[in-house]
Each structure stands twice: as C-alpha cells, then as structure tokens.
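Peer 1: I'd like to go over a predicted model; first the sequence, then the structure.
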Amino acid sequence: MPDLSVVIPTLNEEQHLPHLLDDLSRQQSIQLEVVVADGGSSDTTRSVAEQYSARVVESAAGRGRQMNAGARAASASMLLFVHADSRIPDPRQLEQALRVLGWCSRQTGGGMVAGHFSLRFIGSAADRRAFRFLEAKTRLNREQTISGDQGLLLLRRSFEELGGFDESLPFLEDQRLAELIWRSATWLLLPGVIETSARRFAREGITERMILNMLIMALFSLGENRCLAGIHSLYREQSVTGPPDLARVFRRLNRELHRRPALEWPTLWTRVGRYAAANLWQLNLAGGGPRYGTFSADSYHGRHWTGTTLHRFSRSALAAMFGAFVSLVWFYGAWARYEIRRLMRGETAPRP
C-alpha cells in the first residue's frame, strides 16, 4: 500500500508533465502512487505518464471532474492533488509534508487537517515584483489565498467527507473546496515550496491576468455564479489566442448589472465595497510577507496586521462605503481604458 497517492489532472501537458514526474520519482523515504487523470489529451500526455509507470485514468474534461476521478482510482489513504506544470524540487518534501500533517492532526485530537505548500513562480525576472506579491500571499493561511497551484494534501476520508471537488462550474473547484475546509477543518502551510509555471502570465500579460483573477475572486465571494459562468465562457474562447479581452469582460459584467432593477444597485456596490475593505490586508504585503519554509504563517498577521490602524479601519462601515466608491470608479475607469485600447487598435466591439 502506498503512503501517498498523487493525483495530477492533465489536458495536453506533454511538455510539463515529464518534469513533474521526474521530481516525483526522486522523492525519498516515501512510497508514492501517481495517478494521472486525463481529460482527453490529443498529444502524448498519456503515453508520457505510462512511461513513468503512472496510472492513467480517463475522464470528461474539467479539472474538478478529473481530480474526482483520479481520487476514486487512487489506493492510498492520503491524497495530494497537484497541477501538471508544478515542480517539487526537494526530494524529501513529500515525506516531510506527511510527517508535519500527521503531527498537526495529533495536536488537534485527530481533527480534519489539510495542507498546502507555498509557491515560487518560474518566469521572467522582469516580472519578479508582481510574482513576489503573489508568492507572499501563498505563504499565508488566509481565506482566498489557497489555490490548486499550491497542491492540496489531505486524508482520503476527509476528502470524501467534504464531498470532493465541485463539478458544477468548469473552474474554481479549488476555491470551493478550500472554502469548505475553512469551515470545518484546519489549514496548514507545509514546509517546502512548489515551483509553478508562469505560462498563463506570459501568454496573457501579468497585469491582465491579475485583473481577471481579481474580478473572478470578487464574483466568487459575492456568489455571482451567473456572471462567473459568463466570464469563463469568454475566457475559454480567448485563452488559446493570447491576452483576455478585458473590454469584453467588463462589457459583459456591465450588462449583467443593468439586468438588475436599479434599486438593487446600491446594495450590490455596498457588498462590493465590503469585499474590497476586507482585502485591505493585501496592502500589508509590500514587505514580502512571511518567509518561505515556515508552517506557522498565521502569526505573521498577528504581528503585522491585526490591531493596526488599517485593520481597524477595514472593519468599519466607512471602509465599506469608501470601498464601494473606489470600486465603482475603478470598474468604469478600467473598462474605459481597455475600450480605448481596442479603438486605438482599430478593432470593432464584439458582442459581450
């Protein structure tokens, strides 16, 4: 019986998968089972997996569906979900992660515990400042800072009790599971780093990708699933061709807003303002956040955020009102900026 089953969702990952499988083959003091859950690759992904003696499971496309299928096929009592473009550079990283997770579980009296790693982006040196900010967020045990890129380690029993990954939307399955874990379990920052490809940022543009991520996470937090589905359909159309058409995304969101009765607009923007105020803590990461390799990162916020003037302000009604105003101005200002860019390129406006 393996100590750990590693589940990797894939779709045309012949370039990245061999590097991850190499890293897994070098892991020491641990017996691994590797399950590649393929969503219908048209390249050599499946044959690459078989060359490394990984078990290949075929599934309908969709990361949540694929990882659920991989979990059902796995045989170990511990599961690690990791993306195909990840690297695990330390040969003892997974053995140490299991040991730390077991220790934490014992400390909580056998309670449900899930772990994630911090991230290091593999990308252009010119984008290091933005990457440092994103990396710092992964070293915090805060809501909405944990994603599938960081790996997800937990007991199979816990995964099944949580209901697995949500398959109702073709993305954000990691955020939905992370939210369930926040409600009923303990999140643990594991020792070690997962290196991840910055290919999305390189292809789409780092600013454009960060804006799109911000919009998606705001809609997710506000429960705006209809808007999320619309954004995903646009993004899926554009993702193979280059940067997301943010003018079209803003246009779609504005159309959804104007479908609502005008009396609902103040309530909606107040909710947006509360969300913006609740995320003021991100301004506190200018110094880079907690160091790599610590699994007590919760204490960072206790020292550098909780009780500060900005923290107290973020919890006030004034902050929500200010956040609503700033968000409104930013939304229409950013939309205008990307529409002007489109016009300067001589493009006509497509349907939203």
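Peer 2: Alright, I've got the coordinates.
Peer 1: For the rest of this, base every contact and every neighbour count on C-alpha atoms.
Peer 2: Will do.
Peer 1: Could you pull up the contacting residues of Ser5?
Peer 2: 32-35, 74-80 (Cα atoms under 8 Å, 6 or more residues apart in numbering).
Peer 1: Could you rerun that using 6 Å?
Peer 2: 32-34, 74, 76, 79 (Cα atoms under 6 Å, 6 or more residues apart in numbering).
Peer 1: In which helix or strand does the nearest residue to it once chain neighbours are set aside reside?
Peer 2: Computed as Cα to Cα, 6 or more residues apart in numbering, the closest residue to Ser5 that is not its neighbour in sequence is Glu33, at 4.6 Å. Counting by DSSP states H and E, the element that carries Glu33 is strand 32-38.
Peer 1: and the next element down the chain from the one helix or strand Arg106 maps to?
Peer 2: According to DSSP H and E, Arg106 maps onto helix 93-107. As assigned by DSSP H and E, the chain's next helix or strand after helix 93-107 is strand 113-122.
Peer 1: List the buried residues of that following strand.
Peer 2: Going by neighbour count (16 or more other Cα atoms under 10 Å), the buried part of strand 113-122 is 113-121.
Peer 1: Past that strand, which element shows up next along the chain?
Peer 2: helix 128-138.
Peer 1: Which other helices and strands does the longest helix belonging to the chain contact?
Peer 2: Using DSSP state H to define each element, the chain has its longest helix at helix 317-344. When contacts are defined as 3 or more Cα pairs under 6 Å, 6 or more residues apart in numbering; DSSP states H and E, helix 317-344 packs onto helix 246-258, helix 265-278.
Peer 1: hmm, 10 Å instead?
Peer 2: helix 246-258, helix 265-278, helix 309-314 (3 or more Cα pairs under 10 Å, 6 or more residues apart in numbering; DSSP states H and E).
Peer 1: Now mean neighbour count too, for these, in TSV please.
Peer 2: As requested, those are exported to TSV (neighbours: other Cα atoms under 10 Å):
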stretch	mean neighbour count
helix 246-258	17
helix 265-278	18
helix 309-314	16
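Peer 1: Adding distance to Glu179, write those helices out as TSV.
Peer 2: Putting the helices and strands packed on helix 317-344 into TSV (distance: least, Cα to Cα, whole Å) gives the following:
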stretch	distance to Glu179
helix 246-258	24
helix 265-278	16
helix 309-314	22
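Peer 1: Okay, one more to line up with it:
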Amino acid sequence: MGREDCCYNQAMSEAPFISAIVPTLNEESCIEECLERLELAGVEELIVVDGGSADRTRELARKRADKVLVEPGGVFSQMNRGAWEAEGEVFLFQYADGLLSEAACVEIREALETPGIVGGAFRLRLDRPGLFYRAVSFCADWRNRLGFGPFGDQSIFVRAEIFRGEGGFPPAGTLPDHELVRTLGRRGCFRLLREPVLVSARRWERCGKWRTLLRHWRLSALYLAGLRRSRGAIIRGTEGLRKVR
C-alpha cells in the first residue's frame, strides 16, 4: 500500500466487519454501558484492552466483550494491541467514557462507501450542561475543520489494512492520536461524521475546567513546536490535516 494521495479506492464488502477496541483503566463505572452502546450500534467484535485495573473493569467487560486483554504500556499501546488481535475490516477506537448512538456504525459504513475515505471520527459533545462545556464542544468542531484533530476521545475509526500498513499509533510522542490522523491524511481523506460521541466531562470536573483546558493547549503547543523543528514538517503536516472533511 504505497499510495500517498486521496485515491484509496479499494472496494470493501457491502457491510464491512467493524471491530471496536476499548482501552480501559479502572473503568468499572462506565464500561458496561459503553459496551452495550457499541453492541446496539452494530459493532461485530468487542475487544477490551485493560491497562492493569485495580477495580472490576475486566470482570464486567467479560460479560459482553469477545476478548479482554491486558496491556500495561499506556492507552496507545493498548489500542495497538487490540488492533493486532482484531479480525475486522474497520477498527473503531472507543474510549470507555464515551457513548455512541445506535446510528454510529451506519454512519461509519456510509462514510467508507466513498472512494478515498480511509477513516474518520465523530463530533465531540461533553455530557455536562453549561456554557463552558458547550463552548468546548463548539471549539472542538472548528479545531477539527481547521485541521487540528480529531483526537482519541472522538471515536476514531480507520480501515484495518491502512492502520496496519502505517504501523498503528506511534509508540511515542506528544499527541500520538493526532499524529496518526496526520499520517492517515496523506493516504486518503478523513471524514468528520454528523453524529456526536457523548463524552464524560468527569476529567474536567476532577482536575478543574480551566486547568484541563490549559493542559490541552500546552500539549497542542508542544506538538506544534515539535513539528516546527523538522524542516518542512508544517507544510507536509498541513497537507494531510486539511483532508479532514
């Protein structure tokens, strides 16, 4: 798979087999609902990759998941491990504190019918009321449209052959999820779907709203600073990022 343009035209089956990979760490409060939603959405294979939970996450996951694996290397190592074990034609990377609608797999399959689409993600919606959280969701939409993102909490999906061909999520870096999207953008187009993923705002509440926002800005700044150190990287990166549509 050596082509690096927006012309990935390999035909898939009419209803491609979707494997959902769910990384977890102490998620007993939400893992069951997450997996139930994925089943209702039409996911054919559920793989939970646990990072070493001290609670009942693995026990609860086994009630619904096809495979429950253990991978202590961090969230992106967990998702890579799940992908290598998955059998689907499409990988859906779903965080345990996110909930997809029943139409999610329909939208994924419709998007992948378009020639050149290698993957995509869902719009971010936080589950708390209030102007601050609505503003975060609104800004996330525009950030994606401007070419920065999507990120892992937006339920990224990708054709399995493309993901494996690119080696999965980078093993290190400031934003491995965004780096994967940037890389995939050079292989084809990334589609931002209409349906949102409803994401828990618990981390914002626990760590503080403004502190969490500043942390996100800091990581983004570090990532962009790293790109600028490489000659021409910003130009090449932008070419890939602008294929989010």
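Peer 2: It's in. Every value quoted in this text rests on a predicted model; they were computed, and no experiment measured them.
Peer 1: what about the residue nearest to Ser5 of the first structure, distance to Arg55 of the first structure?
Peer 2: 8 Å (Cα to Cα, to the nearest Å).
Peer 1: And the two? Which one has more around it.
Peer 2: Neighbour totals were compared for Glu33 of the first structure and Arg55, and Glu33 leads with 21 against 17 (other Cα atoms under 10 Å).
Peer 1: After alignment, which residue of the second structure pairs with that one?
Peer 2: Using TM-score structural alignment, the partner of Glu33 of the first structure in the second structure is Glu45.
Peer 1: Would you confirm that its match contacts Ala83?
Peer 2: No: here Glu45 of the second structure lies out of contact with Ala83, judged by Cα atoms under 10 Å, at a distance of 11.2 Å.
Peer 1: who touches both of those two?
Peer 2: 19-21, 91-92 (Cα atoms under 10 Å, 6 or more residues apart in numbering).
Peer 1: Nearest to Val197 of the second structure among those?
Peer 2: Proximity of those to Val197 of the second structure (Cα to Cα) peaks at Leu92, which lies at 12.4 Å.
Peer 1: Return the residue of the first structure aligned against that closest one.
Peer 2: Using TM-score structural alignment, Leu92 of the second structure pairs with Leu80 in the first structure.
Peer 1: SS state for its match?
Peer 2: strand (DSSP: H, G, I helix; E, B strand; the rest coil).
Peer 1: wait, doesn't it sit right on Leu101?
Peer 2: No: counting by Cα under 10 Å, Leu80 of the first structure stays clear of Leu101, with 11.9 Å between them.
Peer 1: Contacts only, for the most centrally placed residue in the second structure.
Peer 2: Centroid-nearest residue in the second structure: Ile156, 2.8 Å away (criterion: Cα atoms, centre = their mean). Each residue near Ile156 of the second structure by Cα under 10 Å, 6+ apart is listed here: 91-95, 119-122, 150, 177, 181, 190-192.
Peer 1: Now do the same for it: its match in the first structure.
Peer 2: Under TM-score structural alignment, Ile156 of the second structure pairs with Leu152 in the first structure.
Peer 1: For its match, give its distance to Ala297 of the first structure.
Peer 2: 17 Å.
Peer 1: How about Asp43 of the first structure?
Peer 2: Taking Cα to Cα, one finds Asp43 of the first structure at 40 Å from Ala297 of the first structure.
Peer 1: now do Leu172 of the first structure
Peer 2: 24 Å.
Peer 1: one step back: do you know which of the helices and strands packed on helix 317-344 of the first structure lies nearest Trp182 of the first structure?
Peer 2: Using Cα to Cα, these put helix 265-278 closest to Trp182 of the first structure, at 16.6 Å.
Peer 1: next SSE after the closest one?
Peer 2: helix 298-304.
Peer 1: residues in the first structure aligned with stretch 214-222 of the second structure?
Peer 2: Taking TM-score structural alignment, stretch 214-222 of the second structure hits residues 211-219 over in the first structure.
Peer 1: Could you list the residues in contact with that stretch?
Peer 2: Under Cα under 10 Å, 6+ apart, the answer for stretch 211-219 of the first structure is 144, 172, 175, 206-210, 220-228, 231-232, 235, 244-246, 249-250, 253, 271-272, 275-276, 331, 334.
Peer 1: Quick one: buried ones out of the residues you listed?
Peer 2: Of the contacts of stretch 211-219 of the first structure, these count as buried by 16+ other Cα under 10 Å: 144, 172, 175, 206, 209, 220, 227-228, 231-232, 235, 244-246, 249-250, 253, 271-272, 275-276, 331.
Peer 1: Out of the helices and strands packed on helix 317-344 of the first structure, the one nearest Phe159 of the first structure is which?
Peer 2: helix 265-278 (28.6 Å).
Peer 1: Just list what that closest one packs against, helices and strands only.
Peer 2: Going by 3+ Cα pairs under 10 Å, 6+ apart, helix 265-278 of the first structure lies up against helix 206-222, helix 246-258, helix 309-314, helix 317-344.
Peer 1: Turn those helices into CSV, columns for distance to Glu50 of the first structure.
Peer 2: As requested, these are exported to CSV (distance: least, Cα to Cα, whole Å):
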stretch, distance to Glu50 of the first structure
helix 206-222, 34
helix 246-258, 40
helix 309-314, 51
helix 317-344, 45
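Peer 1: What are the buried residues along stretch 150-168 of the second structure?
Peer 2: 150-160, 162-163, 168.
Peer 1: Then stretch 166-177 of the first structure?
Peer 2: Buried, per 16+ other Cα under 10 Å, within stretch 166-177 of the first structure: 166-167, 171-177.
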